[in-house]
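*Asks:* model this:
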Amino acid sequence: MAKERSIPAPLTNPETEPFWAAAREGRFLIRACTDCGKAHWYPRAICPHCFSDKTEWKEGSGRGTIYSVSVMKRAPEVYAVAYVTLEEGPTMMTNIVDCDFDTVAIGQKVTVTWRPTKDDGPPYPQFKPA
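*Replies:* Prediction:
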């Protein structure tokens, strides 16, 4: 069994604090624009699609599809870095966990799971096969 990587606590700011507060409750939030209707990742107050400041937090499904993936095998760690396209539209960089790394594939359906962070920080979103 590969050793699980230790994740540092994320730095929070007023723009991202609602995301991390929801993460502590096991909820996955995304930011969406009320002007153009598009969701975006990484959460920020200004829409990267139309530059509107009319954005709001929405409950995300926590489901997505692997767009691209690389499995890193460096003893004692083995981990997969991936871009996952969320059901809501945005693509985010993340890790794929709780799986046989030799079977991880582009197009595979995944779901969010939460991993603890150092220093009692909020849990960090990663994805596992659905």
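*Asks:* C-alpha only now, for contacts and for neighbours.
*Replies:* OK.
*Asks:* double-check residue 112 against residue 98; I have them as touching.
*Replies:* No - using Cα atoms under 8 Å as the test, residue 112 is too far from residue 98 to be in contact (11.0 Å).
*Asks:* name the residue in those two with the higher neighbour count.
*Replies:* residue 112 (24 against 12; other Cα atoms under 10 Å).
*Asks:* the nearest residue to residue 86 once chain neighbours are set aside - how many residues pack around it?
*Replies:* Closest residue in space to residue 86, ignoring its immediate chain neighbours: residue 64 at 4.1 Å, by Cα to Cα, 6 or more residues apart in numbering. Counted with other Cα under 10 Å, the neighbours of residue 64 add up to 26.
*Asks:* common neighbours of residue 112 and residue 98, please.
*Replies:* Contact criterion Cα atoms under 8 Å, 6 or more residues apart in numbering; residues shared by residue 112 and residue 98: residue 128.
*Asks:* hang on, the earlier thing: look at the residue nearest to residue 86 and give its secondary structure.
*Replies:* With DSSP: H, G, I helix; E, B strand; the rest coil as the basis, residue 64 sits in strand.
*Asks:* alongside the first, I'd like the structure of this one:
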Amino acid sequence: MTRSLLLQQCVNCRKFQYLVRPFCVFCRTTVLSAVAAAGTGTVDSFTVVHRAETPYTLARVRLTEGPILLTHLIDNPEPRCDQPVRLAWRGDLPVFRPVE
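*Replies:* From the prediction side, this is the model:
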């Protein structure tokens, strides 16, 4: 079974949004469709959290389609801004790892 991250796309203005809403946040129309994300993006910003037993990286990732997600970076010992990343899954949560 292939997993995908679903985005909403406005039928009127064609823009994408993440988090399900009853209307388009750009043009306010109520006609939206569900579209699978490409699963790629870039790191806008990040921080390494050291308060946990094992440090982890929290990042703001801008998807190729435009929406922004606050997520974890995995398998990334040296994160950086503008780094290309791809979608992975940790349980039911979308996370991102560097593009190889």
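*Asks:* now what about the TM-score between them?
*Replies:* Superposed pair, TM-score by TM-score structural alignment, normalised by the length of structure 2: 0.90. Supporting alignment: 99 aligned residues with a Cα RMSD of 1.4 Å.
*Asks:* the residue nearest to residue 86 of structure 1 matches what in structure 2?
*Replies:* Counting by TM-score structural alignment, residue 64 of structure 1 corresponds to residue 41 in structure 2.
*Asks:* so residue 6 of structure 2 makes contact with residue 35?
*Replies:* Yes - counting by Cα under 8 Å, residue 6 of structure 2 touches residue 35, with 5.5 Å between them.
*Asks:* between the two, tell me which one has more neighbours.
*Replies:* residue 6 (17 against 13).
*Asks:* return the residues in contact with the more buried one.
*Replies:* 18, 34, 35, 36, 37.
*Asks:* which residue is the nearest non-sequential neighbour of the second one?
*Replies:* Counting by Cα to Cα, 6+ apart, the nearest residue to residue 34 of structure 2 once its immediate chain neighbours are dropped is residue 8, at 4.7 Å.
*Asks:* work out for me the element the one you found sits within.
*Replies:* strand 6-10 (DSSP states H and E).
*Asks:* distance check, the residue of structure 1 positioned farthest from its centre against residue 63 of structure 1.
*Replies:* Most distant residue from the mean C-alpha position of structure 1: residue 75, 24.9 Å away (Cα atoms, centre = their mean). If you measure residue 75 of structure 1 against residue 63 of structure 1 using Cα to Cα, to the nearest Å, the figure is 30 Å.
*Asks:* what do you get for residue 107 of structure 1?
*Replies:* 12 Å.
*Asks:* name the residue in the two with the higher neighbour count.
*Replies:* Between residue 107 of structure 1 and residue 63, counting by other Cα under 10 Å, residue 63 is the more crowded of the two (20 against 14).
*Asks:* surely the more buried one is in contact with residue 113?
*Replies:* No - assessed by Cα under 8 Å, residue 63 of structure 1 is found out of contact with residue 113, at 10.0 Å.
*Asks:* give me the number of neighbouring residues for the counterpart of residue 53 of structure 1 in structure 2.
*Replies:* Correspondence of residue 53 of structure 1 to structure 2, assessed by TM-score structural alignment: residue 30. For residue 30 of structure 2, the count of nearby residues is 14 (other Cα under 10 Å).
*Asks:* how many residues are close by residue 76 of structure 1?
*Replies:* 10.
*Asks:* what's the match for it in structure 2?
*Replies:* Using TM-score structural alignment, residue 76 of structure 1 lines up with residue 53 in structure 2.
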